[in-house]
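**Student:** predicted model and sequence below, questions to follow.
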Amino acid sequence: MTVIDIPGSKSVTARALFLAAAARGTSTLLRPLRSDDTEGFAEGLKALGYEVRQEPGAWHIQGRPDGPKADAADVYCRDGATTARFLPTLAAAAGHGTYTFDASPQMRRRPLGPLTTALRTLGVDLRHHEREGHHPLTVHAAGIKGGALTLDAGESSQYLTALLMLGPLTAEGLTITVTDLVSEPYVEITLAMMRAFGADVGHQGRTYTVAPTGYTATTYAIEPDASTSSYFFAAAALQAGTTVTVPGLGTGALQGDLGFVDVLRRMGADVEITDTATTVRGTGTLHCLTVNMRDISDTMPTLAALAPFADGPVRIEDVANTRVKECDRLDACAENLRRLGITVTTGPDWIEIQPGTPAGPAEIATHGDHRIVMSFAVAALRTPGITYDDPGCVRKTFPDFHDVFGDVFRDSFGDDFGAFTRTP
């Protein structure tokens, strides 16, 4: 059995940084993810005037309930969607000044219109500089009274998360009625974490109510990243007798993406989830299936890369939102599977992958997307010679991925181990 220490969750780390910055007192985050995305978030907080002290294994954030210390700032959000969506919301809710936000070309392409429309509905003076609904943008912040609004979060649950976290910072509280929602388990993460920082938030159906309580500082432990764990679990499922255990992800885990192991169980893998860990063991069989991955869509590429080794077609449905991630992940998965000689068909919100033996080595077109790289590392276990056009984009969430994955599955790579693409 191989026990793997997976880095902290990106989603949990980003939320914790927002909540700690908004809280009364100094919060300590234990085992935060240290990657390009989370470093970008921390740097953004510093640019706004928050005090963030980073030590190995712990980050300390001096909260400012009254908002950023700076009354003017230029914040660069890098590639991070949570940074690009959460920080303007924090500045709008708690700030009193003028704050400009920009991002990488990749992030500039990603939408945030439903969020900025909602902020304007709440009275925020917000202006997009070039393309409406996209970065760059400027927020002229003067606090938010609160009120009620309607939100379409069918494109990204991060819109709802940003507004929920804003709620306790308003003068009168916030009521949000959601017309559509994708990746709902991520919202459950938000609600649980808000309560851990002292918020009063609840919902009936798709209507969420947030009281104007503010937040209280706390010490918060970041659990391992369930999305990142999916690559190691999938690799175990692919190989008979291979067992992978991830401690820190158990029955009480916040992240819905741990549900990926239920997909692996349906395909034939042995799965055990205890209070403290999750273990997957390959049985030598991978069954075909049709699966709705709307709530765990970040793991869609993992299943797509595993799918050719099943005993029949694998069809993944209700994942339209993956087309507006770091890249169009549906098309990217299809493109790369075809490069490996696998037959694939796609539709607006689905992909179907036929079983087959990869034709041989191929260069994976990453489109700068960390999840495409890490997913196709699973396929590389059965396809000697796979390389990537941009292996280094894993720095977004797991800078050491190539080394860790290669070392864990060294025996599977065999003589090809030295050719396994590592981060430059």
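**Tutor:** Thanks, I have it.

**Student:** switch to C-alpha atoms for all contacts and neighbour counts from now on
**Tutor:** Fine.

**Student:** what about residue 321, neighbour count?
**Tutor:** 21 (other C-alpha atoms under 10 Å).

**Student:** burial measure for the closest residue to it other than its chain neighbours, as a count.
**Tutor:** Residue nearest to residue 321 in three dimensions, not counting chain neighbours: residue 155, with 5.4 Å by C-alpha to C-alpha, 6 or more residues apart in numbering. For residue 155, the neighbour count with other C-alpha under 10 Å is 20.

**Student:** here comes the other one, which I'd like you to weigh against the first:
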Amino acid sequence: SNGLCTLQGFLPSEDCMHTVNAMRALGIKIEQPEPTTLIVHGKKRVLNAPKEEINCGNSGTTMRLLAGLLAGQTFESRLVGDAGLSRRPMDRVIAPLCEMGASVVAEGPDETPPLRIRGGSLRGIHYRPPVASAQVKGALLLAGLFATGKTTVEELLPTRNHMEKIFNYFLVRTAAEGDGSVTIFGDQVPESRDFAIPGDISSAAFWLVAAAAQRRGHLLVRDVGLNDTRTALLAVLLRMGAQVREAVEDVDQVEPRGIVEVTGLPLKGTVIQGKEVPRLIDELPILSVAGALASGKTIVRHAQELRVKETDRIAAIAHNLRTMGAHVAELSDGLEIHGPAPLHGARVASFGDHRIAMAFAIAGLFADGETIVQDAECIRESYPGFEGVLEEFTNPKRMQISTPVIGSLTPTPPEAT
């Protein structure tokens, strides 16, 4: 942007801090007077060449969005990640950024990181990504800021629209079309503005499912983001039989925010497929746990993107559910889960994936016996403090809990099934 921006509600997770440190390495001054507050000093799109390679940790979002940002710079940079990120495909951003005029080379096998990027004079393009990915869309829109002409991304299926909302809030001219495409007009400098970041519904999802799956369970989540491209989870829980109420309380800033209230009732199986999948891709691990606890069959289809996340999440979910006693069939693009399963405690693997670790920590609440999630430190990538909230969630004497995600939590401890 062209000046000072104060961001409230920042989550100091490992993934978010990798993004902050990457921007600092590119010459952007970022102060952090409190853990959840950032003061960003904008430089009108002008970045400095980094003195060394930029470490994105395990964050695919960081790497792909940075690739779009760096494509419009005049210097060369190198993006690296940990072992998990180094297995993830980057061809989906490499091809369009090269088409725009940048040089982006994947140094790993099969178009995987590290990425070496040399920016150039970019030209706007019309691009239809081969996969429904908000990360690809975001990378191209960021690159489009530096391009001549207009850059249009025509999506196969609607994905999260946070980038478009951020651009509009920062007074960057964009246009959304009825065919699912979004256009950004080049050579613009965002206006500096302050804003407050709402709670993350993907993090709240673990507690929402836990409440929905327990008889008489009740959970109230406050100050959570209610962007309609992120709330498909709530529709699924409603279909499965839970009582769900959401209410938008504030639409003044970037994102609508408000409350979500869930009351647990006996769940029944459902089908998750098609347009719904990109809008809850990160919630599928915990929804699969809900499927194992529900009566009947739960089917997840068109979710092949799960195979190229931090781990192969389809295989990881199937493996851990079977280990805990569930009947699961692994499909090429999803899962078929037969419930209700009398889950038993077990030693399960996180596979180095934060969402797998958290999903099976919740599964352990409903299992008979002790459940141990191995290598659970990966949870810190997206949700520091998860373990503390988990302890509070099972404590009936504590009726109010304050976290970056949950402002008010009124749980009933789950009964083992």
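**Tutor:** Sure, I can see it. Since the model is a prediction, treat every value here as computed from it, not as a measurement.

**Student:** before we move on, back to that, the residue nearest to residue 321 of structure 1 contacts residue 318, correct?
**Tutor:** No: with contact defined as C-alpha atoms under 8 Å, residue 155 of structure 1 does not count as touching residue 318 (11.8 Å).

**Student:** can you tell me which residue in structure 2 aligns to residue 169 of structure 1?
**Tutor:** Using TM-score structural alignment, the partner of residue 169 of structure 1 in structure 2 is residue 146.

**Student:** can I assume its match sits in a strand?
**Tutor:** No: applying DSSP: H, G, I helix; E, B strand; the rest coil, one finds residue 146 of structure 2 to be coil, outside a strand.

**Student:** touching, it and residue 186? I think so.
**Tutor:** Yes: Residue 146 of structure 2 is within contact range of residue 186, at 5.7 Å (criterion: C-alpha under 8 Å).

**Student:** neighbour count winner among these two?
**Tutor:** Between residue 146 of structure 2 and residue 186, residue 146 has the larger neighbour count (other C-alpha under 10 Å), namely 27 against 23.

**Student:** run through the residues that contact the more buried one.
**Tutor:** 72, 121-122, 186-188 (C-alpha atoms under 8 Å, 6 or more residues apart in numbering).

**Student:** closest one of those residues to residue 166 of structure 2?
**Tutor:** Ranked by distance to residue 166 of structure 2 (C-alpha to C-alpha), the contacts of residue 146 of structure 2 are led by residue 188 at 13.8 Å.

**Student:** got the contacts of residue 146 of structure 2 as TSV, with distance to residue 229 of structure 2 columns?
**Tutor:** Below are the contacts of residue 146 of structure 2 laid out as TSV (distance: C-alpha to C-alpha, whole Å):
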residue	distance to residue 229 of structure 2
72	28
121	33
122	30
186	25
187	28
188	26
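
**Student:** narrow these to just the buried residues.
**Tutor:** 72, 122, 186, 188 (16 or more other C-alpha atoms under 10 Å).

**Student:** the first one sits in which helix or strand?
**Tutor:** This means residue 72 of structure 2. According to DSSP states H and E, residue 72 of structure 2 maps onto no helix or strand at all.

**Student:** equivalent analysis for the last one, please.
**Tutor:** Following DSSP H and E, there is no helix or strand that holds residue 188 of structure 2.
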